[in-house]
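> Next comes the sequence, and after it the predicted model I'd like to discuss.
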Amino acid sequence: MDSKNLSLLASFDELQKINKITTQSCLEEFLRFVTSQEECRLKWLDAVRETQRLKRLLDESKKENINLDMKLTTARKLLDQEKLKKQRAEEERNKIDLQLQMVRDLLFADNRNLIHDETKEKLKFLNSTTRSRMSNDYNDRLSAIQELDSTGSMLSDLSFSRSDDDLDLEAVLRKKRTYKKQRPSTDFDELPSVKRRRSQVIELNQDGVAERMVATTTVTMEHDGSISAQSQIETIPSAMNAPTAPTRCGSLESVESGLSIENNTGYNQGTPSNPGVLPVGSNKINMRNHLFATKTVIRPEDCDVCEKRIKFGNSVNRCQNCRASCHPGCKDSLPLPCIAPGNTPISKRNMGVIADYVPSISPKVPALVVHCIKEIEDRGLTETGIYRIPGSDKEVKALKEKFMRCRGVPRLTDIDIHVICGCMKDFLRNLKEPLVTHSLWWQFTRAAEVHSVEERRSKLHQAISQLPQPNRDTLAYVILHLLKVAESKEANQMPISSLATVLGP
């Protein structure tokens, strides 16, 4: 009986334990499990996303690598072409130097050639031409670049390898040299006995007299290697190149006609010529077109029209006169006229004289003055207080700095008209010497004090005729513009008296 009760008691205890286990809550443990699984899921998701991102970056890197390989191949090809052109140009230069040396030996070393002392004095430049070019040859080139002896095939990956491909296009433009293509002369070894006859026309301008010298040289080489030569030099005076007396302006209208006359002389702007023999009115200043040359971009630059980036390897149209650059599709929108910058080096800190900023052809007016006046006449003649209301100093300095870079024309259509006026005033005021030079200022002041109108006009014409051509052309261009501004005085409230107060010294 007792054992039976004990077994029942043990069974009861066992049942109580089981009941306690089955009825006890496990919610907290399950929540911790669920939270842990959620964290694992999020980490898994982040890992998948990171894998996808890295895969996209890998694909982009592969595409970029392909593009860089193509650009590198293009750069290699361009470099090989430039090296070939350079080699050909140097060969042509050496041949020309050899020919000049032969002429020099015939003229000066051979005592059989009787030449007058005056003619020898005029031909002294032949002795200095080659020496000066040889001494300055390497200074005018680009800085040295380590090159391979042969670039080999363009399909080879070893044709060219360099990590710092820093080709400065602006340096190329500043230091490039133009070589005139000539037919290579025949080697003397090919012809055992040959007679060569060469005529050279030399134009000199010494002591105000222009002459044409025609030098004819006949060189004969015999079979035994001996050389004989005969030279004949003729001096022909040229009346067309003789300097003319300074022309006085009979009236203000004659100055205007000189600045805007149509080109009826058939002068080709693309043909190099001496600017000094061009008539003043041979070019209509507002109708000068750009002379484009298509180049391949090596160093990315901005388009002067749309101001967008021109990327590496793309084509760019660059004006050979004003140095403006643009996309091929933007060249028709490049501002006119095309005014070449001055050739005189200018300090960035100090301004020069007006002659430092004018082109080499007439009329000699700076590009800054021409483009500012053109923009003012297009949309500013009726602006109230033109030239009197100042523009922002910061914007004026920024616009002037863009012009001073001597590369194209800034985009003026979006600039405030008073800023453009301020830019032109700041340029004229800060010149090292004003338009009316210091040496001639007293003549203008004395002429202004004369009471007789005819005598005053005569003295003013005489003083104006003594001004340098850049000062005279720029002064005439500015005065004609101010007359147009004064004609709109009812709209802009700027009569001649107000313009004199604002722009006068």
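Nice, thanks for sending it over. Residues are numbered from 1 along each chain as shown.
> Only C-alpha atoms from now on, for both contacts and neighbour counts.
OK.
> Would you mind finding the longest helix in the chain?
Taking DSSP state H as the criterion, the chain has its longest helix at helix 27-104.
> Could you give the separation of that one from the chain centroid?
Here the centre of helix 27-104 is set off from its chain's centre by 30 Å, with C-alpha atoms, centre = their mean, to the nearest Å.
> Against which helices or strands is the next helix or strand after it packed?
As assigned by DSSP states H and E, the chain's next helix or strand after helix 27-104 is helix 117-122. For helix 117-122, not one helix or strand is in contact under the criterion 3 or more C-alpha pairs under 8 Å, 6 or more residues apart in numbering; DSSP states H and E.
> Check which residues of helix 117-122 are buried.
Using 16 or more other C-alpha atoms under 10 Å as the test for burial, helix 117-122 gives no buried residues.
> Check stretch 48-64 too.
Buried positions in stretch 48-64, judged by neighbour count with 16+ other C-alpha under 10 Å: none.
> Strands of this structure, residue ranges please.
194-206, 209-221, 227-237, 292-296, 301-302, 309-310, 315-319, 325-326 (DSSP state E).
> The first one to helix 27-104, inter-axis angle?
Meaning strand 194-206. Strand 194-206 and helix 27-104 are oriented at 100 degrees to each other (axes from the mean of the first three to the mean of the last three C-alpha atoms, to 10 degrees).
> just the third one next, same as before
Here strand 227-237 runs at 90 degrees with respect to helix 27-104, directions being taken by the same axes, to 10 degrees.
> Give me the contact list for strand 227-237.
For strand 227-237, the external contacting residues (C-alpha atoms under 8 Å, 6 or more residues apart in numbering) are 106-107, 113, 210-221.
> I'd like to know which of these are buried.
The neighbour-count test (16+ other C-alpha under 10 Å) applied to the contacts of strand 227-237 identifies 106-107, 210-217, 219-221 as buried.
> Take this one as well and set it beside the first:
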Amino acid sequence: MVSWRSKGAEMFSKKNWSRARKNSEPTLGAKNMPPTPIFGASLEDAVRASHIAGTPMVPAILYRSAEYLEGKGKDEVGLYRVPGSHASVQKLKKMFDTGKDHNLLTMEAIDPNDIATLLKLYLRELPSPLLPAVFVEQFQSVISTDRQVCHSLRGMLIRLPRPNYIVLSFLCHHLSKIASYAERTKMNVSNLGVVFAPTLSIGSVLFKALLGGYYDP
């Protein structure tokens, strides 16, 4: 029997992940739009206002934060668990709320914990959950056998609104990479779930299914 723990992350791989990348052209008209806050905006509006040309169709805040943490957060013990500085996070939030692109990798004196806290803050301030409540309820109703979970989860994911699917896909790929650094960060899939399951308003079982549990010891 195929185990969902070895298949979960494949929900977003290969053919499905291409949905998140194939439309990575520049966001048309964004430069002519009046500045609107990115935090608290719908995914569609945030992408329209801040998408970086040539990258997956996600808001710049998500792309730049993930890019930075995957590059400079590999050795940060407790990444995503240890909170950042409130003052620093608010300053970063104000920067990205303009809709402008800020390459964090080129900036000095940045604490990875500040960036991790910023990313979580963005997700918490979304006007509607990344995974709608009806999706979570459907998932809970099909937890019976490994094969059924794997098949049902894949079927439900592809029915998500496209912006939600793309952002969730991007986030799960990012968190899978962070989990692969668990020997250094002490943040495996289970520990990341303690942080992100409440942030995403989902249960720990669903969180582990989305990431596949590849990197847990």
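Nice, I can see it. Owing to the predicted nature of the structure, the values given are computational and were not obtained by experimental measurement.
> TM-score for these two?
For this chain pair, the superposition-based TM-score is 0.72 by TM-score structural alignment, normalised by the length of structure 2; 186 aligned residues with a C-alpha RMSD of 3.3 Å.
> Quick one, which of the strands of structure 1 gets closest to Gln52 of structure 1.
Ranking the strands of structure 1 by proximity to Gln52 of structure 1 (C-alpha to C-alpha) places strand 309-310 first, at 32.0 Å.
> which residues of structure 2 does the closest one align to?
Alignment note (TM-score structural alignment): strand 309-310 of structure 1 is unmatched in structure 2.
> elements contacting that strand?
Secondary-structure packing of strand 309-310 of structure 1 (3+ C-alpha pairs under 8 Å, 6+ apart): strand 301-302.
> Now do the strand it packs on: distance to the chain's middle.
Relative to its chain's centre, strand 301-302 of structure 1 lies at 12 Å (C-alpha atoms, centre = their mean).
> Indicate which one of the strands of structure 1 is closest to Thr74 of structure 1.
Once the strands of structure 1 are compared by C-alpha to C-alpha, strand 292-296 is nearest, at 9.9 Å.
> Just the buried residues of that closest one, please?
Residues of strand 292-296 of structure 1 classed as buried: Phe292 (neighbour count, 16+ other C-alpha under 10 Å).
> Show me what the longest helix of structure 1 is packed against.
When contacts are defined as 3+ C-alpha pairs under 8 Å, 6+ apart, helix 27-104 of structure 1 packs onto helix 125-137.
> Show me what Ser65 of structure 2 lines up with in structure 1.
By TM-score structural alignment, Ser65 of structure 2 lines up with Cys372 in structure 1.
> Excluding chain neighbours, what is closest to its match?
Ile420 (6.0 Å; C-alpha to C-alpha, 6 or more residues apart in numbering).
> Would you mind giving the residues in structure 1 matched to the longest helix seen in structure 2?
Taking DSSP H as the criterion, structure 2 has its longest helix at helix 162-179. Here helix 162-179 of structure 2 aligns to structure 1 at residues 469-486, judged by TM-score structural alignment.
> Quick one: residues in contact with that stretch.
Residues outside stretch 469-486 of structure 1 that contact it (C-alpha under 8 Å, 6+ apart): 255-256, 259, 354-355, 358, 363-366, 373, 377, 381, 435-436, 464-465, 492, 494-496, 499.
> one more time with 6 Å, if that's ok
Stretch 469-486 of structure 1 is contacted from outside by 355, 363-365, 381, 435, 495-496, using C-alpha atoms under 6 Å, 6 or more residues apart in numbering.
> Can you turn the buried part of those into a PyMOL selection?
To isolate the buried members of the contacts of stretch 469-486 of structure 1 in PyMOL, using 16+ other C-alpha under 10 Å:
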select buried, resi 355+363+364+365+381+435+495
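> Go through the contacts of stretch 469-486 of structure 1 and name the one nearest Gln206 of structure 1.
Distance ranking of these against Gln206 of structure 1, using C-alpha to C-alpha, places Ala355 first at 23.0 Å.
> Now check structure 2 for the residue matching that closest one.
Matched by TM-score structural alignment, Ala355 of structure 1 corresponds to Glu44 in structure 2.
> One more: Glu455 of structure 1?
By TM-score structural alignment, Glu455 of structure 1 lines up with Gln148.
> Work out which residue lies at the spatial centre of structure 2.
The centre of structure 2 sits closest to Leu171, judged by C-alpha atoms, centre = their mean, with a distance of 2.3 Å.
> For that residue, give its distance to Ala87 of structure 2.
Distance, Leu171 of structure 2 to Ala87 of structure 2, by C-alpha to C-alpha, to the nearest Å: 25 Å.
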